[in-house]
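Chemist: Give me the fold of what follows.
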Amino acid sequence: MSYTTTATIEGKLAKCKDRWSCFYNNLQKRLGERTTLFTEMKEEFKNFSYDNNLNLSIKNLESLEDVTKNIFEMIEERINHMKVFMPIMEELIKTLKQSQKELTEAKISLKRIEILSKYRDWIKRLRSVVVLKMNEEEGKKFENWDGLEETLRDEMDNKDLYEDHGKYYDLKYTKRLESILKGFNLTRSDFDHLLHINEESISEFHNKKMSLRDLDNARLELAQTTFPKNMADTKKTLEKALNALGIWKKEFYKINVS
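Modeler: Okay, the predicted model is just below:
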């Protein structure tokens, strides 16, 4: 089903307004000409003769003028109605435009929620891979992402405390994380963006369970998905996330399967 856009309605309304304006101006012009013509005709009749027949003609002519004037008054009243109607229609156009804008914004918002929720699980998978890579090194082991995230926060807090006293603090785990991300062609900024995307997604939106076998299809689907203009950076970051999982997948197979 097709709907008439507000632009189309506005265009038709503008044409209608122009036509009525032209009609009204012409009506006023013709009304003036009619008045002048009847006045001249009456004067000519009066100066010509005063017999009964001519007087009757003059009387009839005056009646005709009254009727004609009444008709024009009716038309003018209709025009006045239109003058009242036009502002109402213009206000309606404004309301429709605002509604259309709100609907567009709502559609974009829903599209954003759909996209973020759809790729949430892939981001979580990448976080798990990062934890696995962190645990390959000597030192503290992490059970899950929450444990690693807490350690990274503690490092930043310790760094601030040390610097307040003019001392240096080595961000051991932060540096290790950034090294792992670099191997996946990701920057720390990219990774933080992915974490933010995950936080913005709605966990109540359940996605189809996916495994690493679905990674190639996920990449293809992402490439074919049209993102809202204000999410162009999000699409690029998600592409990097899926590519990072692809790098780890090849690395895993090379070490454990080959």
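Chemist: hey, let's count contacts and neighbours off CA atoms from now on
Modeler: Noted.
Chemist: for the protein, what spans make up the strands?
Modeler: Assigned by DSSP state E, the chain shows no strands.
Chemist: Against the centre of it, work out the most remote residue.
Modeler: Asp51 (80.3 Å; C-alpha atoms, centre = their mean).
Chemist: One more, so I can put them side by side:
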Amino acid sequence: MNDYNTRLSSFKRKGSKLEERFEVLKDENNECLEDIINNISENDKDQCIANIGKLGNIMKNTYEMVGEQTELTKKAISVVKELTAVMTHTRTRLDQLEIKVNRTEFLSNYRDWIKRFIDKVKDKLGEKEWRLAESALFYLESGMELTDEELNCIENLKDFLRDVEMTIDDIKLLREMRDKSNALFHSNGQNLMEAQTQLNNPLPDDLKIYKIPLQKALEAINNWRTSRF
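Modeler: Take a look at the predicted model:
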């Protein structure tokens, strides 16, 4: 970025010098024209010819300066375009980083709540029943045929989820989100109300599909906790 600032500052200084030279040439041009008019009125042909030659040199210098100014402008525009491209790229990278941070934070925050929900499902169904159901979900997602026992576990899981207004698709999404979470994430001390409230915040597009099953899971946890008192 400093390089661009240096180059633009250099162009600005050169542009200022050209403006000063233009002013000098403008004054010289006006003086020369006035001299030519006087030469004509005084019928001083030799001096008139000399001043016309001088005027030609002034015009030549002016054209050269216009060329310099044009070239300087082109270079400045080129630098501005480069700088704009760099800034656009930087903005894109920052946006991507923000999305990544939001995604990481989201997965980190709700990983623990998903675990609590699944632990409660295990308690309700029984450890063995849940293991069979989870295996059945894996085989189902892999397009494999299920055994009668696995089909029965899936039906039992459906019945259980129906009581909390959830479906097999909801539990699939929760498991998928859990699997996406980094194993190194730790609990962030978030309470249930904070977890529910945070779901109202804007989410990265690829995480929006998890919002509804998460809301249902958190509501189920809240209801289960409330029913104990």
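Chemist: Do you know the score for how well these two fit?
Modeler: Once superposed, the chains reach a TM-score of 0.70 (TM-score structural alignment, normalised by the length of the second structure), with 197 aligned residues with a C-alpha RMSD of 3.5 Å.
Chemist: what about Ser117 of the first structure, how many neighbours?
Modeler: Ser117 of the first structure has 22 neighbouring residues, counting by other C-alpha atoms under 10 Å.
Chemist: Next one: it from Phe72 of the first structure, what distance?
Modeler: Shown here: Ser117 of the first structure relative to Phe72 of the first structure, a distance of 66 Å by C-alpha to C-alpha, to the nearest Å.
Chemist: again, but for Met134 of the first structure
Modeler: With C-alpha to C-alpha as the criterion, Met134 of the first structure and Phe72 of the first structure are 90 Å apart.
Chemist: Neighbour count: the two, which is higher?
Modeler: Neighbour count, other C-alpha under 10 Å: between Met134 of the first structure and Phe72, Met134 has more, with 20 against 15.
Chemist: corresponding residue for that one in the second structure?
Modeler: The equivalent of Met134 of the first structure in the second structure is Leu125 (alignment by TM-score structural alignment).
Chemist: Repeat that for Asn198 of the first structure.
Modeler: By TM-score structural alignment, Asn198 of the first structure lines up with Arg178.
Chemist: next one: Ile71 of the first structure
Modeler: Match for Ile71 of the first structure (TM-score structural alignment): Thr62.
Chemist: Verify the stated contact: its match with Glu23.
Modeler: No. Between Thr62 of the second structure and Glu23 there is no contact under C-alpha atoms under 8 Å: 10.4 Å.
Chemist: So the two - more neighbours on which side?
Modeler: Higher neighbour count among Thr62 of the second structure and Glu23: Thr62, with 17 against 12, using other C-alpha under 10 Å.
Chemist: and the more buried one, what does it touch?
Modeler: Applying C-alpha atoms under 8 Å, 6 or more residues apart in numbering to Thr62 of the second structure gives the contacts Phe22, Leu25.
Chemist: and the gap between it and Gly56 of the second structure?
Modeler: Thr62 of the second structure is 10 Å from Gly56 of the second structure, by C-alpha to C-alpha.
Chemist: Which residue in the second structure aligns with Lys107 of the first structure?
Modeler: Lys107 of the first structure maps onto Glu98 in the second structure, by TM-score structural alignment.
Chemist: tally of neighbours for that match?
Modeler: 13.
Chemist: got it, and Lys236 of the first structure?
Modeler: 13.
Chemist: And for Lys60 of the second structure?
Modeler: 12.
Chemist: Show me where the first structure has its helices.
Modeler: Assigned by DSSP state H, the first structure shows helices spanning 6-48, 52-118, 120-135, 145-164, 172-183, 188-200, 215-224, 232-256.
Chemist: okay if I get the ones you listed as a markdown table plus distance to Lys209 of the first structure?
Modeler: Output for those, formatted as a markdown table (distance: least, C-alpha to C-alpha, whole Å):
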| stretch | distance to Lys209 of the first structure |
| --- | --- |
| helix 6-48 | 43 |
| helix 52-118 | 11 |
| helix 120-135 | 9 |
| helix 145-164 | 20 |
| helix 172-183 | 25 |
| helix 188-200 | 17 |
| helix 215-224 | 12 |
| helix 232-256 | 16 |
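Chemist: Highest mean neighbour count out of those helices?
Modeler: helix 120-135 (a mean of 19; mean count of other C-alpha atoms under 10 Å).
Chemist: okay, the angle between that helix and helix 145-164?
Modeler: 60 degrees (axes from the mean of the first three to the mean of the last three C-alpha atoms, to 10 degrees).
Chemist: Lys59 of the first structure versus Asn52 of the first structure, what's the distance?
Modeler: Counting by C-alpha to C-alpha, the gap from Asn52 of the first structure to Lys59 of the first structure is 10 Å.
Chemist: could you list every residue that touches the aligned residue in the first structure for Cys153 of the second structure?
Modeler: In the first structure, Cys153 of the second structure lines up with Tyr173, judged by TM-score structural alignment. Applying C-alpha under 8 Å, 6+ apart, we find Tyr173 of the first structure in contact with Thr151, Leu152, Glu155.
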